[in-house]
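>>> this one's sequence-less:
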C-alpha cells in the first residue's frame, strides 16, 4: 500500500519498485491523534509527508479571525514538499489532523541522498516546484479577490450606513425644529388674573404632537381657555393643531359665546381640511368678577372641579362632536361657578388612556384620585404632579398618546 502511494506521487513517479522499497525503508511512520497540529504556518520545515490514512486540514491564518480552510488531505495526498526542496522557506500553512492519521515522513537528508543516487529525479522536482508555485499563485489570487469583494461590500455597507446616519440626523434636526416651533406656539407664560392661579403642561408622545392648550386674553376681566386633542400624532397632527389654535385666536372675541367661536373654527377647518383629521376641543371663557366659567365642548372630555373638601364635581355630559369633519357639529355648553379655594382641571384623554406593562388603563378614577390628593398644591405644581403620576404608570413602556392639561385654582 505504501509503495502504491509513493508511486503515484509526482516526485517519485520515475522510481523503480526496488528504489521505492528502499525509500519506504528509510521513511519514518508518524501517527497523529485527532485534532493534533503537525506544524504551524511560519515554522521552518525540512520534512515532507504523505498521508497513508486519515484526514488532515490545511489551514491558513490558523487560530486568528482570518482563519480559513484551504483543503483537506486524505490517503495518497502529500504536503510539505517545499520543506525538502527549499529548507529555508517557512511553512505556508498549518496542518492539523481531523481524525486519527498515519503519515510517511521524509527528511531533507533522505531526499538529498535519493537525489544523489537518482539525478533524473531533479526533473520531477522542477515540475513539482512549478506546480506548487502555480497553485500558490492561484490560491493567493483567489484570496485577494475574495478580500477585495469583502472590502467592496464593507465599503458599500459603510456608505449606506453613513447615508442612513446623515438622514436620521437630518430628520432628528427637523423634528427638533418642529418641536421648538410647536413650543413657541404655546403660551410662553401663564396668564395673570386677579384671584386666580394657573398651571398647564403638554407632553407629546413623539417629538411633536397634536395636543394643545391656550390662554386668550379677551379683556381685563375675561380670559379664554382652550384645550384640544387632534386625531393623529406626529408632524401632521402638529400642523393641524397649529391651524386650529390660530383659528381659535382669530375667532375668540369678547362678547362671543364659546359655541359660536367653535362653530366658526369648524367652518374654517372644513374649507381647508384635506387630511380628514379632526380635533376635540373644549373652549371656555372665565369671567373673574363672578368666577363663572362658560364653556362649549366639541367631543372633548368635560372639566372636573375639586372643592376645598376634596369632593369632585363632574358636569353631566350632553352630546358633543369633534370639529373639522361635520358641517354643523353638536356642541355641549355649560356654565360652572368656581367657588373660592376650588380647582378646575381640564385635560386630554392621553392622561387617562395610559396603560402599564400589564395593559391596565390609568383611567379617570386614578386621575381623579391623584387630583383630589394633591388639590392643595399650586396649579402649576398640581399639573407637574399629575403628569408624573401618569408617566410613572407607564413604567418602562412607551408613551403612546399626547397629554395636555390645564389647572385653574381660585384663591380663597
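Alright, I've got the coordinates. Because the structure is a prediction, the values reported are computed rather than measured. Numbering: from 1, shown residues only.
>>> please count neighbours and contacts with C-alpha atoms only from this point.
OK.
>>> what segments of the stretch 1-150 of the chain are strands?
Using DSSP state E, counting those that start in this stretch, the strands of the stretch 1-150 of the chain run over residues 28-32, 37-39, 47-53, 56-60, 68-73, 78-79, 94-97, 101-107.
>>> this is the comparison structure:
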C-alpha cells in the first residue's frame, strides 16, 4: 500500500488549442513522440520519450527522460527532477503540457487491476486512435458553462423526457433533440442495462430521417466514452468532412450507453460551448434513463411477486389438509413457501388395495408456469393412482402431458407405492429429488437411480423404470425437494444435502412427527437471518415396529 498522490491530469496544448489529455493515477507517464507514450507529441523532432511523470512519496515529480529535448518548467530550464504542482506548465518545443492536480484523501490505496469490463481489444483501440489537433476531452465532473439562450431549451427538454417510461422513447427523443440543437447531420445512440457488453437498444438517424449505423469514427471513440466516461469533441475528422461530439450516458453507478453526433458535409464545426451543452443534455438523458430502468425493474419485481403469490395460493389449495395414516406406517410432511420462487407439490393417498400412494414433485419453470404444472402433476398422479398404475406408467403419463419440445416445463418427481404391512415399496424417480431410507441404526440408503434419470418434460420418451425397495420396521423414508439444500444462512452458506441427511440420520428410529420436528428446528436455526429463495418440502414415512 502507498499514500495516494492525487490524480494528475495532463493537457497537451498547441497554438491552436488543446490537442490531447491524459489522466494519471499512479503509474509512470511518459511524454514524447513514441507511439507508446501516454501523452504523444505529434512532431517526430521531439524525443521518443522526452519526459516522465512519477508518483513518489505521495506527490508527483517530473524528470527528463533524455537529453535531446529542451524542457522548460514554468519558464525555467528543467535540468533534473522537480515536483509538479497544480497549474504547472511544462514546455516542450512548440507544445505546452498543463498539469491539473485533483487531491484525494490521505487514506492508503491499493493498486487496482484494470476493470473487468475494459477488454484488451478496447484498450488496443484506445491506444491506436490518436485524437486530432484541436480535440477537446472533458470528464463528467469538469466545470462547464451554459449560454443563456440554452437554459430555456434545457428546461423544456427536462419536462419532455420526464414523461418517458421506455428506453425506446428516450432514444428517439435524444436523437431528435441532439440533431435539432446542434444542427447535426448524423446521430447515433446506444443503450445497455449493464456496464459491459453490447448495446441492448440502438438507433441511428440522419437529419433527413433515414436510418444510419454507427460511423467508423464513432466506433473508434467507444473506448474513450464507454470505458473512461470521457466526452470528446473533434472539430475536424481526419480525412473526412465534418465535426464530431461523443459522450456517455451516465447513471449513478455506471455508464448506461453513449451518443455520437456528427455534422458531416454541413460545414458546421462544433465549439467548446457546443460540448458544454452536449454534456448537459447527456446528463439529463442519463438521469432519466436510470429512472426508466429503475421503474422497469420495480414493475418486473412486482409482477414476479404477484406471480409467486398466486402460485403460493394455488399451492396451498393443492396441499393435503390431513395425511392418511396406517397402524404400521406413519406419514409426516412439511412445506415452506420460497421467497423468490415456488414449484413444490406433494400428495399422499390411501389406495383401494390398502396400499399407500405418494409423490413429491418440483418444477423450476418460470413465470406463471409453476402454478399450472403443480396442478397438472397432482391431478395426473391421482388419476393414475386411482387405477393403480405402476410408477413408471405414472411417469410416462406425466411426461406425455408436459413435453412440448421446448423444455420449458421441467418437473422433478418421485412417485411411490408402499405396502404398510410388509414395507415393500415400488417407486420411480425423475430428475433431482432427495430420496433416502434411514435405517434403524441411523444409516442412510440412497434411492436415487443409477444412472440418474432425466427430468420430466425435457425428453420425448425418457426411461423412468419402476424400482423396488423395502422399508423395514423402525426405518424411515425421507423425500425432499432441492429447496432444502439451497437454503442459506446469514453468511451465505448453503444448507446442503449432506448436512440434511446427517440430521435425518441423527433422528433415526423416531416417529415421523418427532423426526420432522427435530429436523425443522435444526433447519430454522441454520437459516435464521439467511435466505430461502425456493420452496422447501419434506415428506417422511416411518414404519412402526
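Structure's in. What do you need? Just so you know, these numbers come straight off a predicted model, no measurement behind them.
>>> returning to that earlier point: any chance of the strands of the stretch 1-150 of structure 1 in JSON lines, with distance to residue 332 of structure 1 too?
Shown next, in JSON lines, are the strands of the stretch 1-150 of structure 1 (distance: least, CA to CA, whole Å):
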{"stretch": "strand 28-32", "distance to residue 332 of structure 1": "93"}
{"stretch": "strand 37-39", "distance to residue 332 of structure 1": "88"}
{"stretch": "strand 47-53", "distance to residue 332 of structure 1": "95"}
{"stretch": "strand 56-60", "distance to residue 332 of structure 1": "81"}
{"stretch": "strand 68-73", "distance to residue 332 of structure 1": "77"}
{"stretch": "strand 78-79", "distance to residue 332 of structure 1": "94"}
{"stretch": "strand 94-97", "distance to residue 332 of structure 1": "86"}
{"stretch": "strand 101-107", "distance to residue 332 of structure 1": "93"}
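>>> to residue 168 of structure 1, which of the ones you listed lies closest?
Taking CA to CA, strand 68-73 is the member of the strands of the stretch 1-150 of structure 1 nearest to residue 168 of structure 1, at 37.7 Å.
>>> what range in structure 2 matches that closest one?
Against structure 2, there is no aligned range for strand 68-73 of structure 1 (TM-score structural alignment).
>>> distance from that strand to the middle of the chain?
From the chain centre to the centre of strand 68-73 of structure 1 is a distance of 40 Å (CA atoms, centre = their mean, to the nearest Å).
>>> where do the helices of the stretch 301-412 of structure 1 begin and end?
In the stretch 301-412 of structure 1, the helices defined using DSSP state H, counting those that start in this stretch lie at 363-373, 379-393.
>>> would you mind finding the most buried of those helices?
helix 379-393 (a mean of 19; mean count of other CA atoms under 10 Å).
>>> centre of the chain to it, how far?
With CA atoms, centre = their mean, you get 29 Å for helix 379-393 of structure 1.
>>> so which residues make contact with it?
For helix 379-393 of structure 1, contacts defined as CA atoms under 8 Å, 6 or more residues apart in numbering pick out 197-201, 343, 351-352, 354-356, 362, 367, 370-371, 374-375, 399, 405-409.
>>> so for stretch 461-475 of structure 2, first residue to last residue, what's the gap.
Start and end residues of stretch 461-475 of structure 2 are separated by 35 Å (CA to CA, to the nearest Å).
>>> ugh, wrong one, I meant stretch 298-305 of structure 1
End-to-end for stretch 298-305 of structure 1, by CA to CA: 19 Å.
>>> aligned partner of residue 324 of structure 2 in structure 1?
Match for residue 324 of structure 2 (TM-score structural alignment): residue 191.
>>> gap between that match and residue 200 of structure 1?
Counting by CA to CA, the gap from residue 191 of structure 1 to residue 200 of structure 1 is 11 Å.
>>> brilliant, that's me finished.
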